[in-house]
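>>> sequence and predicted structure, then a few things I'm wondering about:
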Amino acid sequence: MSTEIKSAASCSAPISGAPQALVWQVHPRDNVLVALQNLDAGQQLPEPWQHIRLPDAVQAGHKLALTALAEGDKVLKYGYAIGVLTADVAAGGHIHSHNLKTALDGELDYSYQGLQASPLSYPADLPTHFKGYRRGNGQVGTRNELWILNTVGCVNQAASRIAKAAQQYAEQQQLPNIDGVFAYTHPFGCSQLGDDLSHTRNILAGLAQNPNAGAVLIIGLGCENNQLTTLLMGLEHLDQSRIRAFNAQQVTDEDEEGLAAAQQLLQLMSQDERSECPISALSFGMKCGGSDGFSGLTANPLVGQIADLASAAGAKVILTETPEMFGAEQVLMARARTEQVFDGIVQLVNDFKQYFIANNQPVYENPSPGNKAGGLTTLEEKSLGAIQKGGSAIVEQVIDYGQQAKVPGLTLLQGPGNDAVSSTALTAAGATLILFTTGRGTPLGFPVPTVKIASNSALAARKPTWIDYDAGAMLQPGQSVTEFAKEFFRYLVAVASGERTRNEVYLNKEIAIWKNGVTL
């Protein structure tokens, strides 16, 4: 079992700031620097900041003042304000939670200024095809798996037993072209009302229609709110020969019934073969979790370049985590294709703020303790780093939680920042690959291949069973951002064509559904 972590190696031109081994100015307008390694009090900075001697120790990923700043001054990072100082700071002084606060508060007024983005072009030296599984409805999967879904938590254990038995059957029969059998269980479906019931039903419907599922077995109980017949009515676009479904209360032995159905589906799936498919048939879900001060410098911008390449190729790119757009939403609004899309972004952001307000919670509670330990201070800072996963692509569509992305280019998906909930939503929206950036690390994985990208090389070295790609290598002198991104894109094409990710090797595959309402 290989634990080699991928990183681009054949790069030439330097990344901006990379030769400075100690600090990095992310944008020319910034009045802070980011420490690239732990710095000691009294340490002198290299050129062109050699006049600065640090009054305090600063940890890697944290910020320090480029010049002397006064209480009330705005702190700029990524070229935008990330908060307001609550105390004077000397040149080189550490800027963090003790002296920087958010400037955000409640809903804002927005006005449409027209599209402020340019079309993107796809480089001639990148692959134009990958090897995927063509489905009868025209979609293309990157895996050929049997997914077992349950309408209600009461049959979780039955679903898991059937999946295990079906996997053993596929192996014993040596069925070709089967990438695995997986049960994606959850605790919901019973005693749910309103939005909660709709969320559960829509997410399950979206999962059933993800093209990485070569076939789907859906198991109900029979008396639950999330009725099997209603769920099946939403799957009319699927090949009905690839769906089996039953209620456990209506059969004698649910394990026997389920295994027989799974065996039929596996025999059908064994006839599927990978074939050459255009890059435009891919669908990328963009996600970050356990971010640190390097996430917005390395991993997220790298994923943003993939978003641009994929959009230019006519593929789908899906970005979610709405509360991690707060403070940076106007950057996305400026890239709305039409005024209708702009209005959709406004509603996306304001609806999520109202969700916080209705539950008597502060709108700008983020970042998390782990984010802060890694150097992130305010939500503006976290959001400006997080939205870089969307690159500079034009926003083509805005969809609600549980809906599917329908058009090529960048789609914004309503959803929370929670890693499991938002990544499941990306899968239900149609993502056939998830690019998951992290600075702190997590073993979480999801139904589709989940490519874990470390923002720093220390994490990649420490957690080889979690991390697939080391974006921290971008900070090495001599690296070219463009060539690094191209090398990463080639790796993603290999994953789409069958190369397994860490979450697949170690079977870290699960789902989570957003619950925000009443339970009976």
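Arrived safely. Residues are numbered from 1 along each chain as shown.

>>> could you use CA atoms for every contact and neighbour count after this?
Will do.

>>> please name every helix or strand in contact with whatever helix or strand residue 265 lives in.
Using DSSP states H and E, residue 265 maps to helix 254-269. Applying 3 or more Cα pairs under 8 Å, 6 or more residues apart in numbering; DSSP states H and E, we find helix 254-269 packed against strand 145-150, helix 156-172, strand 213-220, strand 243-247.

>>> okay, those in a markdown table with distance to residue 281 next?
Output for the helices and strands packed on helix 254-269, formatted as a markdown table (distance: least, Cα to Cα, whole Å):
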| stretch | distance to residue 281 |
| --- | --- |
| strand 145-150 | 18 |
| helix 156-172 | 28 |
| strand 213-220 | 15 |
| strand 243-247 | 23 |
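
>>> Throw these into JSON lines and include mean neighbour count and distance to residue 445, thanks.
As requested, the helices and strands packed on helix 254-269 are exported to JSON lines (neighbours: other Cα atoms under 10 Å; distance: least, Cα to Cα, whole Å):
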{"stretch": "strand 145-150", "mean neighbour count": "26", "distance to residue 445": "15"}
{"stretch": "helix 156-172", "mean neighbour count": "18", "distance to residue 445": "17"}
{"stretch": "strand 213-220", "mean neighbour count": "26", "distance to residue 445": "16"}
{"stretch": "strand 243-247", "mean neighbour count": "19", "distance to residue 445": "25"}
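
>>> included below, for side-by-side comparison, is a second structure:
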Amino acid sequence: MSIAHPTVLHATTPRIFRIAAQDDVAVALEPLTAGEQVHVDGASVILRDDVPAGHKFALRDLTQGAPVLRYRARIGLATRAIATGEHVHSHNLATALAGEADYSFTAAAAAAPVQVSARTFRGFVRPDGSVGTRNELWILPTVGCVGRLGERLAQRGNAMIAAMPQAQGRIDGVHAFNHPFGCSQLGADLDGTAAVIASLALNPNAGGVLLLGLGCESNQLDALLTRIPESHRARLQVLRAQSESDEFAAGEALMAQLLADMTQDQRTDVPLSALRLGVKCGGSDALSGLTANPLIGRMADAVTGAGGAAILTEIPEIFGAETLLMQRATSKDVFDKLTALVNSFKRYFLDHGEPVSENPSPGNIAGGITTLEEKSLGAVQKGGLAPVADVISYGQRISEAGLTVLEAPGNDAVSTTALAAAGATITLFSTGRGTPLGSPVPTMKIASNSALATRKPGWIDFDAGAALSAGMDETADALLDRIVEIASGAPTCNERNDERAIGIWKRGVTL
């Protein structure tokens, strides 16, 4: 499998990293001191400034207004003349992004062949042929008013499982997903909430679903049920809290029915093609685009190459790198949907009076990422080299094998929830700064650097920083092995820590 995006992973010395000869900057892998001489691809550079770990320094003189290249692509414009050896960051580099753009379709070149992995995992095969990596009972409230009721029911449900010998090894838990929405919403905003909840109910990791309504909310249960095919209702129960004299007892009885059915489920061997990978980054640093994201891209290539599916989202975090995805669209229709999605998301920013480049976050900047282009060029590598087979709207479910681009913002809770709603059964989440956040499905945290993996073992599931010493191929094989273990039931850190939550994209007025 080849590294995602047109990059070649190599460290020019143990202390310095540069992607390609065309690049104007290199990245310090450890703090560098002003006045010291460093060697990059045979050339000597005397540093003019201290350069923190993860930050960039200039490899050649740059004039004011000149494009600055990293990943063989422009990451911004020099805001003043930059001398060789200078620290390059927000004090002398700025974004070149503006608003909407015109794009031209070119038929995608044939994708490079991917070595198909013979790996299998042990999953739960559902009646529709989809495969879950977990067999859980999900409690999905229609509205925030019954969110705490759902959480209390989940506690009771897990106690019921503990008392059921026949559930051991077959049911992985009961989880409620509280949220504050479902009422005081209108139009497309309310529709988005309903779409996400209905799609979550169809995720293969949910072996049973309890839809929990209040009764008077805008997000009415009867309307929500019309979004769920009859073929998926055998393991679905509905609780209308206002209609019950004792809503807790009624919920307990419904859970008992669902759990009894779920004890019949068991893991079986299935091919890698049965996996649905969500890919995500959060708390990124300058190494995210060099280690963790390219490794995730290789996993996307492995799964899609085997006939499975991968889902890429965080649309604002592809601004500046969107053409790398557009040139892999499998058809003019897919290309048109992708360009429309990118431009509509840019318009979403502009209509709210915000620049499209209002990113990276303070943590990203502290970690060495300067502009949105730089962040995006690293982030899109999570999609690997797979052809873009489809583009779907927020709340929709994937229907194609290959790489699907999903409409959702970069916000971690919102985007991971959207991935689960789209059908992801495991999410690969790269991070350079660290985060404990989890989603409804196993959320595997992949550290971009070994220091984070060492410092936060309770958060991190895999150390991608090992690629700097062990090499990309060996590290990719180890990561795929770990994914198979987790897909087969090994818990992720977020699961051990009971870090599970959903975030719903709120776009409209609140009544």
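Now that the structure is in, tell me what you want to look at. Worth saying up front: this structure is predicted, and the values here are computed from it rather than measured.

>>> re earlier: which one of the helices and strands packed on helix 254-269 of structure 1 lies nearest to residue 199 of structure 1?
Nearest to residue 199 of structure 1, of all these, is strand 145-150, at 14.2 Å by Cα to Cα.

>>> how about that closest one, aligned to which bit of structure 2?
The aligned range for strand 145-150 of structure 1 in structure 2 is 136-141, by TM-score structural alignment.

>>> circling back to that earlier point, now the helix holding residue 265 of structure 1 on structure 2. Mean distance?
Superposing on structure 2 and averaging over aligned pairs (mean Cα distance after the TM-score superposition for structure 1), helix 254-269 of structure 1 comes out at 0.6 Å.

>>> tell me the residues of structure 2 aligned with the helix or strand just after that helix.
In the C-terminal direction, the helix or strand that comes right after helix 254-269 of structure 1 (DSSP H and E) is strand 275-278. Under TM-score structural alignment, strand 275-278 of structure 1 corresponds to residues 268-271 of structure 2.

>>> and residue 338 of structure 2, what's its match in structure 1?
In structure 1, the residue paired with residue 338 of structure 2 is residue 345, using TM-score structural alignment.

>>> and the one helix or strand that match maps to, what's buried?
Using DSSP H and E, residue 345 of structure 1 maps to helix 339-358. Going by neighbour count (16 or more other Cα atoms under 10 Å), the buried part of helix 339-358 of structure 1 is 341, 342, 343, 344, 345, 346, 348, 349, 350, 352, 353, 356.

>>> what does the helix or strand that comes right after that helix correspond to over in structure 2?
Using DSSP H and E, the helix or strand that follows helix 339-358 of structure 1 towards the C-terminus is helix 369-373. With TM-score structural alignment applied, helix 369-373 of structure 1 matches the range 362-366 in structure 2.

>>> how about stretch 413-421 of structure 1?
The alignment of stretch 413-421 of structure 1 onto structure 2 (TM-score structural alignment) covers residues 406-414.

>>> contacts for the matching stretch, please.
Identification of contacts with stretch 406-414 of structure 2 by Cα atoms under 8 Å, 6 or more residues apart in numbering yields 281-282, 311-317, 341, 391-394, 415, 418-419, 422, 437-439, 501-505.

>>> rerun that using 6 Å as the cut-off
313, 314, 315, 391, 392, 393, 394, 415, 502, 503, 504, 505 (Cα atoms under 6 Å, 6 or more residues apart in numbering).

>>> residues in contact with the last one?
Shown in contact with residue 505 of structure 2 (Cα under 6 Å, 6+ apart): residue 414.

>>> residue in structure 1 matching it?
So residue 505 of structure 2 corresponds to residue 514, using TM-score structural alignment.

>>> any idea how far that match lies from residue 196 of structure 1?
Applying Cα to Cα, to the nearest Å, the value for residue 514 of structure 1 to residue 196 of structure 1 is 8 Å.

>>> residue 251 of structure 1 too?
Per Cα to Cα, residue 251 of structure 1 is found 28 Å from residue 196 of structure 1.

>>> ok, now residue 284 of structure 1?
Look at residue 284 of structure 1 and residue 196 of structure 1: by Cα to Cα, they are 26 Å apart.

>>> the two: which is more packed in?
It is residue 284, of residue 284 of structure 1 and residue 196, that has more neighbours when counted by other Cα atoms under 10 Å, with 26 against 20.

>>> now the more buried one: which helix or strand?
Of the helices and strands defined by DSSP H and E, residue 284 of structure 1 is found in strand 283-288.
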